[in-house]
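> Sequence isn't available, so here's the structure alone:
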């Protein structure tokens, strides 16, 4: 094993750690969805007064 370059193992382990660290950080990190907080919306219309018959 003459000429074995140990820096290749370093790149391998760096890539392996990044491969597992990115999904873990997405799972346990803060939310990135920017949806507005709407809550309960008040009803502004008039109630339907007539009944509807179905066949």
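Great, that's in hand. A quick note: this is a predicted structure, and the numbers were derived from the prediction, not measured.

> Please make it C-alpha for all contacts and neighbour counts, starting now.
Will do.

> where along this protein do the helices fall?
With DSSP state H as the criterion, the chain has helices at 6-28.

> Can you tell me how far residue 7 is from residue 14?
As for residue 7, its distance to residue 14 is 10 Å (criterion: CA to CA, to the nearest Å).

> correction: residue 24
Going from residue 24 to residue 14 by CA to CA gives 15 Å.

> next, the one to line up against it:
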């Protein structure tokens, strides 16, 4: 291998490594700022439907 081809080969590996790092970070940023994909029910605050106690007694 000539010196030029070695340098070209090393530069190619450096650029591929940089591209993989950028893709890794971009995927994380996309996941952080993407809409949630949770399947939780939208219950929210529930009103009280029972009867309040008249007096509290200590036993």
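Looks like it came in fine. Since we're looking at a predicted model, the values are computed, not measured.

> In contact with the counterpart of residue 47 of the first structure in the second structure, which residues?
Residue correspondence to the second structure (TM-score structural alignment): residue 47 of the first structure is matched to residue 52. The contact partners of residue 52 of the second structure, by CA atoms under 8 Å, 6 or more residues apart in numbering, come to none.

> Show me what counts as buried in stretch 34-51 of the second structure.
Within stretch 34-51 of the second structure, no residue counts as buried by 16 or more other CA atoms under 10 Å.

> Can you give the distance from it to the centre of its chain?
Between the centre of stretch 34-51 of the second structure and the centre of its chain there are 22 Å (CA atoms, centre = their mean, to the nearest Å).

> Can you give me the first-to-last residue distance of that stretch?
Start-to-end, stretch 34-51 of the second structure (CA to CA) is 44 Å.

> Next: stretch 51-59 of the second structure.
One end of stretch 51-59 of the second structure to the other measures 21 Å (CA to CA).
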